[in-house]
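>>> Sequence first, predicted model second:
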Amino acid sequence: MGFSIRRDSVENRVNVERRCIESFKKHSHDKRHLSILMMGVDSISRNNMIRYMPKTRHFLHENLSALDFLGYNKVADNTFLNIVPMTTGKFVHELPWNTSLTGVSFDQFDFIWNKFSERGYRTLYSEDASYGQTFDYEKAGFKKPTADYFDRPLSLALEGMHDIWNTNHHCVHARPETDIYLEYTRRFVHKFKTSPYFSFTFITRLTHDEVSNTKKADDLYFRFLEGLSKESTLNNTILLFYSDHGIRFGKFRQTFIGKIEERLPFLFIILPQWFKEKYPEIYQNLKINQQRLTTPFDIFETLTHILNFYTYDIQNSKKRPGLSLFNPIPETRRCEDANILPHWCTCATQHVLSTRDQTVTKPTEQ
């Protein structure tokens, strides 16, 4: 499988490399770098990850020494509303975009991968299910490829070939669609494992509609992570493996635990061994933060910290909504401190109300 690599009709693979090499030399403060591999999966709560993906979870803990963030809480409703804070550090309503601008593309927005690209990182952006992609569903998407390696042309072509799909549109002939996009990402990170890169992959279709389909994803993600480990691909890479939210509809969502799980996706972070040894304080902070309230805004701030590792200004960062996970998150942090909208806060206490309480009776009287 080849890569779709052009930002425009002129730049080719050679020019991408030349630009990245020159830019990285200009901005680099250290020969050793941290590449970024962001792997997102749609609609899997942390608890459903535990229930349905035991092989993947065991490999993350036992083989990759993954940090497991128990207090990771979404900040808004759906994928788009949580991915935007993760990749721009802002709520959607803070951007120059709203629902009346569905015909306006996202090319003008300053996503985090653009910041890394400016510093000489090769960039990849990959999503499956072309009809429902984060910035395309009921939106205008990107008019130009948003990364050096961009697979939307592939996803559009696959979607248009109706006779190649089977198994409820989850397989291309005998191959799971998810596996195609995992392989696309694997080849990219393997090719550039000694070079700085920023890879953003988000996979939706298999797990979006059915909770039980999560078990079908287990072996696919296990083999993907196992392959990265065997190829020593992660020696210079920080891997963020996460979900956007739990299942948002259906009978399970109507239960109390379903409501809680919807708000608590999973987040794992894997660091190279050399980084943990060179920066033990950062590693210790990350371990502490596994037990703290964290959000997609914190992922953005952590990526910003990595990008500006030697010049990161903690005081200036306080003007932004997230906290870098490289620094200790306060144990007393509350939802309002973390910019979690009240409806999505899982810290709220539950109270049993009388049927005569005004909160109950007032809506029925109107």
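Ah, there it is.

>>> Every contact and neighbour count from this point should use C-alpha atoms.
Will do.

>>> The stretch 51-200 of the chain: helices as residue ranges?
For the stretch 51-200 of the chain, the helices defined by DSSP state H, counting those that start in this stretch occupy 54-62, 79-88, 112-118, 152-160, 177-191.

>>> Of the ones you listed, which is nearest residue 331?
helix 79-88 (21.7 Å; C-alpha to C-alpha).

>>> Can you list the helices and strands that the closest one packs against?
helix 112-118, helix 296-307 (3 or more C-alpha pairs under 8 Å, 6 or more residues apart in numbering; DSSP states H and E).

>>> quick one on the thing from earlier: most tightly surrounded among the helices of the stretch 51-200 of the chain?
helix 79-88 (a mean of 21; mean count of other C-alpha atoms under 10 Å).

>>> Just want the angle from that helix to helix 296-307.
30 degrees (axes from the mean of the first three to the mean of the last three C-alpha atoms, to 10 degrees).

>>> Tell me the span between the first and last residue of stretch 51-71.
18 Å (C-alpha to C-alpha, to the nearest Å).

>>> Centre of the chain to that stretch, how far?
16 Å (C-alpha atoms, centre = their mean, to the nearest Å).

>>> Kindly report the same for stretch 280-292.
Distance, centroid of stretch 280-292 to centroid of chain: 20 Å (C-alpha atoms, centre = their mean).

>>> What are the contacting residues of that stretch?
Stretch 280-292 is touched from outside by 67-72, 276, 325-331, 333, with contacts defined as C-alpha atoms under 8 Å, 6 or more residues apart in numbering.

>>> show me the contacts for residue 152.
Residue 152 touches 126-127, 130, counting by C-alpha under 8 Å, 6+ apart.

>>> how does it look with 7 Å?
residue 130 (C-alpha atoms under 7 Å, 6 or more residues apart in numbering).

>>> ranges for the strands of the stretch 201-350 of the chain?
Using DSSP state E, counting those that start in this stretch, the strands of the stretch 201-350 of the chain run over 237-243, 267-270.

>>> one step back: can you lay out the helices of the stretch 51-200 of the chain as JSON lines showing distance to residue 318?
Shown next, in JSON lines, are the helices of the stretch 51-200 of the chain (distance: least, C-alpha to C-alpha, whole Å):
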{"stretch": "helix 54-62", "distance to residue 318": "32"}
{"stretch": "helix 79-88", "distance to residue 318": "16"}
{"stretch": "helix 112-118", "distance to residue 318": "18"}
{"stretch": "helix 152-160", "distance to residue 318": "36"}
{"stretch": "helix 177-191", "distance to residue 318": "33"}
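
>>> for comparison:
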Amino acid sequence: MFILLKKFFCSVFRTIFYKMTHTIRATKTRSDLTPSVLVLILLFVIIYYCGYRLRTGYKSNLELIDTRELLDVNLLMDFGATDENFVVHDSVCKIPRINPYSPDLAALQAPDVICGTKLQCTKPLVTKRFDNITNRYYLHINEEWKDLYLQEESTGLTCCFREIKNEASDEKLIGTPCFIFKQDFFVSLDVIGAIVNCMQRGDKKIIFMDAFSFIHKRNFSEETKNDTKIGVLLFGLDSLSQINLRRRMPKTYKYLKDNNHRWHELLGFNKLGYDAFPNLMALLTGRQLQQQETVYACKRGGMLDDCPFLWQQVSNMAMPTAYAADSRDDNTETLRFQHSPTDYYLQPFMRAVERRLRTDTFYITPEYCLGPRLAGSYVLDYAVDFAQIFAGLGGLGIFWVNSFSEQHVIPQMIDYAFAKYLRLLKSTQILENYVVILFSANGMLRGRLTNLNSGFYEERLPLLYISLPKTWKREHTALFQALELNRNRLVSPLDLHETIQHAIALGAGTTELHYTDCASCQSVLRPIKANRSCSDAGIDWFWCSCEPFVAKWCNSYESSLLLKALLTHMNGLLQQAGLLNGTCGVLSAHTLHSVYNSQKESDYFYVKFETSLKNVAFEAAFWYNKGAQKVLLDERKLNRLDYKVTGCVEHQSKLLRTLCVCL
């Protein structure tokens, strides 16, 4: 349809252009020429705008293929599907293969990010080291690089560190003294981290700053300490779809693809909730989305200490557990705990580093950085330490990186650093002692990616890779065969929960436990049947990629009526609560980004739009009575896509807090 309209407008434009050109050439004076030229320019602007609106307003299910060679298109397009047009294809579920390269994103280049200085990155003045004899960490001053930092060779050097302890509050940290240390200083066992400063002697100017976390080894099981166990490590990258992995992390994707005998990709991994929280809760508790509200009764004051997480089962099996995330404050923290939920917990360290390095740092750091490092590198370093120290003892570690989740144009430095960590997992034999799962909880939820033709799938198809130890290839060949088969099967976070339990039981030589609400969910280390529906995988049909909504024209008259009815309903809810009296603003339409109509329920719609009031964006699903032009809002599917400030209605219901744009 779009191609026919495009040809029609091109034909009309050529006719008008010919006639106007003929008129201009016949014109003899400048006074006669000017109106003709203005009319020609006006016609060109109108036709170009209409064509642009038609092109961007219509949403198709598949991206158009672009043949420009700015990226290795053949590499990016390799999803390994059994059908060249689908990543999952059977009689029940069809998920199309999406071209990760979009002309709309071609001009967006990854920003050049450098944390700290080149000298600090390549030749750090202080490093942490581990003594295998005493099982203790110590701080080592690299004397060979000292002169590179000092302004005068004869000047001495003073280094000190601030201790970070497990339950340290911000108030305690402020008053923590900086202890001067000498070469190869051994760190106390009750210290979980240290912030190091180095200065020229007699000068308070900081010439080096860094922070280090410590995992002090403890004995978990004396009875089986001579047995070799396989543990499970989860590396999570927030808001990264399998599509955007190929687009924005080409080095990481190339490494995974080149080692596909080791890293098995599951292309049918489909989220089951809006953002990271419900998906992580399903993965870590085994609860379906419909049952999570009752489970969340364990949530006290925003804290999840009393919730039944998977790591509690692992602790009961006398194996070590760890949880780390690079969120540094309450606004960005996905899972919040008042006390340490695992044996090893990074959050007190991250809060302390955020507080100190943002205050004391002697250079301006980009948003992705924390001190002289990428914020996510603290989490990845912690993961490597945990894995190396407890190799052969089993256990469970969850390591979550979300410091770049709001940016779909990922800096090249992050791509390079993460690929480097993947290579490190291999060189340090971590992959031989653990089942390693690389995943995301969801794709990008806001921004330009969600407005692409492929936006429906960008949100719903996060990445998922699984690596198994080579020793299992001899002992458990069927596991590898199952992963190959399940590459193009529909999979959910609940299946991943079952997979973790399966792997832990195999690695520890114990009986597999089952704590999942979904009776038809299963481990991906076993063959998953074909013709599997989203309900079989515990996925609500609204989030299901198998039966996507049909796209509608954003600039059609019907879509404008639909949005008008929705805004009338939303303002009506605010009016009924008495909040349009100067507390909250009246919502009006600015831009309609997308309209989708359910294939399952013809009167059910899903829209994304931006309001004129402070450019606040919403995502909403609702039932629409076309005849009466009335809307019934699906409150579970209403989301704000901005960082809302709702202090003016903090005591109101969740629905009203979402709707209200404080004046």
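Now that the structure is in, tell me what you want to look at. Quick caveat, the model's predicted, so the values are computed rather than measured.

>>> Just among the contacts of stretch 280-292 of structure 1, which is most surrounded?
residue 72 (26 neighbours; other C-alpha atoms under 10 Å).

>>> And that one, how far from residue 297 of structure 1?
Taking C-alpha to C-alpha, one finds residue 72 of structure 1 at 11 Å from residue 297 of structure 1.

>>> and what of residue 91 of structure 1?
9 Å.

>>> One more: residue 192 of structure 1?
27 Å.

>>> The two - which one has more neighbours?
residue 297 (28 against 15).

>>> Assign a three-state SS to the most centrally placed residue in structure 1, would you?
Against the mean C-alpha coordinate of structure 1, by C-alpha atoms, centre = their mean, the closest residue is residue 40 at 4.2 Å. Three-state assignment for residue 40 of structure 1 (DSSP: H, G, I helix; E, B strand; the rest coil): strand.

>>> Map it across to structure 2 for me.
For residue 40 of structure 1, the aligned residue in structure 2 is residue 236 (criterion: TM-score structural alignment).

>>> For its match, which residues are in contact?
By C-alpha under 7 Å, 6+ apart, the neighbours of residue 236 of structure 2 are 399-401, 438-440.

>>> Residue 164 of structure 1 too?
172-173.

>>> before we move on, the earlier item: any idea which of the contacts of stretch 280-292 of structure 1 is closest to residue 47 of structure 1?
Looking across the contacts of stretch 280-292 of structure 1 and measuring by C-alpha to C-alpha, the closest to residue 47 of structure 1 is residue 70, at 9.9 Å.

>>> Please say which position in structure 2 the closest one maps to.
Residue 70 of structure 1 maps onto residue 267 in structure 2, by TM-score structural alignment.

>>> Next: residue 312 of structure 1.
So residue 312 of structure 1 corresponds to residue 512, using TM-score structural alignment.

>>> cool, and residue 17 of structure 1?
Per TM-score structural alignment, the equivalent position to residue 17 of structure 1 in structure 2 is residue 218.

>>> Now tabulate the helices and strands packed on helix 79-88 of structure 1 in TSV and tack on distance to residue 269 of structure 1.
Formatted as TSV, the helices and strands packed on helix 79-88 of structure 1 follow (distance: least, C-alpha to C-alpha, whole Å):
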stretch	distance to residue 269 of structure 1
helix 112-118	18
helix 296-307	10
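
>>> of all these, which lies closest to residue 135 of structure 1?
Nearest of these (C-alpha to C-alpha): helix 112-118, 14.6 Å.

>>> Share the number of residues neighbouring residue 352 of structure 1, please.
Residue 352 of structure 1, neighbours per other C-alpha under 10 Å, totals 5.

>>> Distance of residue 212 of structure 1 relative to residue 258 of structure 1?
Taking C-alpha to C-alpha, one finds residue 212 of structure 1 at 14 Å from residue 258 of structure 1.

>>> so what sits against both of the two?
Counting by C-alpha under 7 Å, 6+ apart, residue 212 of structure 1 and residue 258 have no contacts in common.

>>> Longest helix in structure 1, by number of residues?
helix 214-230 (DSSP state H).

>>> For it, name the packing helices and strands.
Secondary-structure packing of helix 214-230 of structure 1 (3 or more C-alpha pairs under 7 Å, 6 or more residues apart in numbering; DSSP states H and E): helix 46-52, helix 54-62.

>>> looking at these, which is closest to residue 197 of structure 1?
Smallest distance to residue 197 of structure 1 across these (C-alpha to C-alpha): 21.8 Å, for helix 54-62.

>>> Check the mean deviation of that closest one from structure 2.
Superposed on structure 2, helix 54-62 of structure 1 shows a mean distance to its aligned partners of 2.0 Å (mean C-alpha distance after the TM-score superposition for structure 1).

>>> Could you name the helices and strands sitting against that helix?
Applying 3+ C-alpha pairs under 7 Å, 6+ apart, one finds that helix 54-62 of structure 1 contacts helix 214-230.

>>> Check which residues of the helix it packs on are buried.
214-215, 217-226, 228 (16 or more other C-alpha atoms under 10 Å).

>>> Kindly report the same for stretch 278-291 of structure 1.
282-283, 285-290.

>>> Mind putting the strands of the stretch 201-350 of structure 1 into CSV with mean neighbour count?
What follows is those, written out as CSV (neighbours: other C-alpha atoms under 10 Å):
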stretch, mean neighbour count
strand 237-243, 22
strand 267-270, 22
